[in-house]
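1. Predicted model follows, preceded by the sequence.
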Amino acid sequence: MKKVCHITTVHKAIDGRIFYKECRSLVRQGYVVYVVGVWSKDEQRDGVHIVGLKEYSGRFKRFFNSFVAMRKALKTGASVMHLHDPELLLIGFLLKLSGKKVVFDSHENLYLQLSCETSVKQWVPRPFRRIFAFMYLLVEKLSVRFFDAWIYVADNPQNPHNFLSAYPRHVHKFYLVRNFPILSLIDNIPSLDIEKKKPIIIYVGGLNAGRGIYELIEAMHSVRTDATLLLIGQWEGEEYKKKCFDHMPHGKVEWKDWMPVEKLYGYIKKADVGIVTILPELNHMNTFAIKTFEYMACGLPVIMSDFPFWIHFFGSENAIFVNPSNSAGIAEKIDLLLQDKALAVRLGQNGRKRVEEELCWEKEQETLFRLYKKLLNED
């Protein structure tokens, strides 16, 4: 049996992309799969062997935790080491030297984030962001050269740091594995059996300045329809959290912490509108937000940022677009979908159909399988 190990010191072991999509799919293909990730205990779930790691909030401690993760990963005896965080690039070289096949799964385009003056990576002081970006780019170049494969999640040709254009000699190492939803999982989860007194606008994801949460809360002050904005996710920074909570209109905004996808999809199905109005940073404008596809899979009409890449990809038949910095404009779009039921139903049905036909994990996983067969000489 071929053993493979996924490693993360940032994400929970049962992360949606890592565990539910990649690891469980590989188990069904007959691989013995381990995931070393943030979790309270070692256990086996859905055929995946979870090796728990202690969670650290500080990046300095998390960096050293990567060596703990490497030690645990090596104990599994896996032939392929699949890394999911930029902090793990260093141990990737060590794993490669130990004779392992190494894959890096780039969930985001970190170079673009660090290059942006308004980056959500606020742990990097603004005067040093370009220096950090340059240093990261050097590490990225070495990783692309020495690792066996590099997975990326979006393929916008206009991306200022497009991987295929940046590394023409190593195009054969790059695999596009987009973060599409698992349709079969979503369809097996019922809507939450709770009383809904008024329409729900739902946002799922990180709660930070770059995601436009404050602007979304500001919009709720102007929404004329009696509705609730439901935020689901983890706050990044106590100061920003307090700023948002202090500005929440009474009775119009609710927040719930991170939750497993089985429960999360129940909330999405209970909602009336999905929203993803993240702000125009370079990385945001050139990639996708997984939440968008999850809203569509659940049949919700979607309001999203008016990025040219998004408008081109989704089109007016799948969503309506708005300037994410314009809270008044966001409020108008919310009222439009809550009051024009025919439009909301049409957008929701179109989005669901497109997910069924092309934007689901059931189709996207084939690229992952092709990569693993190549790595383990199974072709």
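-> Okay, I see it. Numbers count the residues shown, from 1 in each chain.
2. C-alpha only now, for contacts and for neighbours.
-> Fine.
3. what sits against residue 47?
-> Taking CA atoms under 8 Å, 6 or more residues apart in numbering, we find residue 47 in contact with 24, 27, 33.
4. Three-state assignment for the first one, please.
-> Read it as residue 24. When classified by DSSP: H, G, I helix; E, B strand; the rest coil, residue 24 comes out as helix.
5. Quick check: of the contacts of residue 47, which has the highest neighbour count?
-> residue 33 (25 neighbours; other CA atoms under 10 Å).
6. try it against this one:
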Amino acid sequence: MVKKVCHMTSAHDWNDDRIFLKECQSLAAAGYDVYLVAEGVDHEENGVHIVGCGEKPESRRVRMRGFAKKVYERAMALNCDVYHFHDPELLPYGVKLKKLGKKVIFDSHEDVPGQILDKEWLPFPVRKLVSVVYKLYETNCVKQFDAVVTATPHIAEKFNGRCSKVVVINNYPKLDDIEFHGTPFDKREPIVCYAGGISEIRGEMVMVEAMNDVDGTLILAGPHDVLTSGGDKADM
């Protein structure tokens, strides 16, 4: 019997690289019946059933309350065997699904307690308190789940002893997404490329400053809110 697997996200786009391209499509190719409940409209894409929940609210508060609940309700109605969700705001719904007897997996893309400590718009004492409280809540939830999937070994270490099983799925490119060419490395231009969200927290200035000691060009490719200053070796 083919197992029904449901991925859930209230914060990411339906075609998110990690969720849709790498995880959902890989499961579909392996023969699973795969559903992805997210923003957007109902449609089929590369063997994955996209279950659309409409437009994602711009307000984080509205998204975390009403939209997250809508994602959960549409996912629960599918009656899948496994539920794999990707956002901390869905943690309480993961607990509900577990109480219904479902296999539940939390996919932690980031070290959220550590991320909270970097929120400069919060006074540091408040940041520290929120980080501690969130970690306690997260631990209480994940210990009830069947597994936690993380995007890096560093994040996985943060879950050791807090859940029954933790597995690392790195955000490496799929091999069929890479166009290889036969030019030897010593014949190529000296270019370093970073692909992903561009921000100070993700090390944009560290990468730019590191290029001061490198005879080459750094290309940063991804969404960026504020242009980086300082250094003429970075292209975005």
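-> Sure thing, it's come through. What you are looking at is a predicted structure, and each value in this text was computed from that prediction instead of being measured.
7. TM-score for the pair, please.
-> Scored against TM-score structural alignment, normalised by the length of structure 2, the superposed chains reach a TM-score of 0.79; 227 aligned residues with a CA RMSD of 3.0 Å.
8. so what's the residue in structure 1 sticking out farthest from the centre closest to, chain neighbours aside?
-> Going by CA atoms, centre = their mean, the residue of structure 1 most distant from its centre is residue 224, 31.4 Å out. Distances taken as CA to CA, 6 or more residues apart in numbering place residue 335 nearest to residue 224 of structure 1, at 6.6 Å, with adjacent residues excluded.
9. Could you report the neighbour count for that neighbour?
-> Using other CA under 10 Å: residue 335 of structure 1 sits among 17 other residues.
10. Distance check, it against residue 220 of structure 1.
-> Here residue 335 of structure 1 is placed at a distance of 10 Å from residue 220 of structure 1 (CA to CA, to the nearest Å).
11. Ok, residue 93 of structure 1 next?
-> For residue 93 of structure 1, the distance to residue 220 of structure 1 - CA to CA - is 48 Å.
12. When these two are compared, which one has more neighbours?
-> residue 220 (25 against 16).
13. mean offset of the helix of greatest length in structure 2 relative to structure 1 (after superposition)
-> Across structure 2, the longest stretch assigned as helix under DSSP state H is helix 124-142. Its aligned residues in structure 1 lie a mean 1.6 Å from helix 124-142 of structure 2 after superposition (mean CA distance after the TM-score superposition for structure 1).
14. Next SSE downstream of that helix?
-> Beyond helix 124-142 of structure 2 in the direction of the C-terminus, DSSP states H and E gives the next helix or strand as strand 147-150.
15. how far away is residue 103 of structure 2 from residue 85 of structure 2?
-> Residue 103 of structure 2 is 11 Å from residue 85 of structure 2, by CA to CA.
16. So for the two, which sits in the more crowded spot?
-> residue 85 (27 against 18).
17. and that one, what is it in contact with?
-> 7, 8, 9, 94, 104, 105, 106, 107.
18. May I ask which of those residues has the most neighbours?
-> residue 8 (29 neighbours).
19. Tell me which residues touch that residue, please.
-> Applying CA under 8 Å, 6+ apart, the residues near residue 8 of structure 2 are 36, 37, 38, 71, 72, 75, 83, 84, 85, 86.
20. same thing with residue 46 of structure 2?
-> So residue 46 of structure 2 contacts residue 25 (CA under 8 Å, 6+ apart).
21. in structure 2, what residues pair with the host helix or strand of residue 351 of structure 1?
-> Element membership for residue 351 of structure 1 (DSSP H and E) is helix 341-357. Under TM-score structural alignment, helix 341-357 of structure 1 corresponds to no residues of structure 2.
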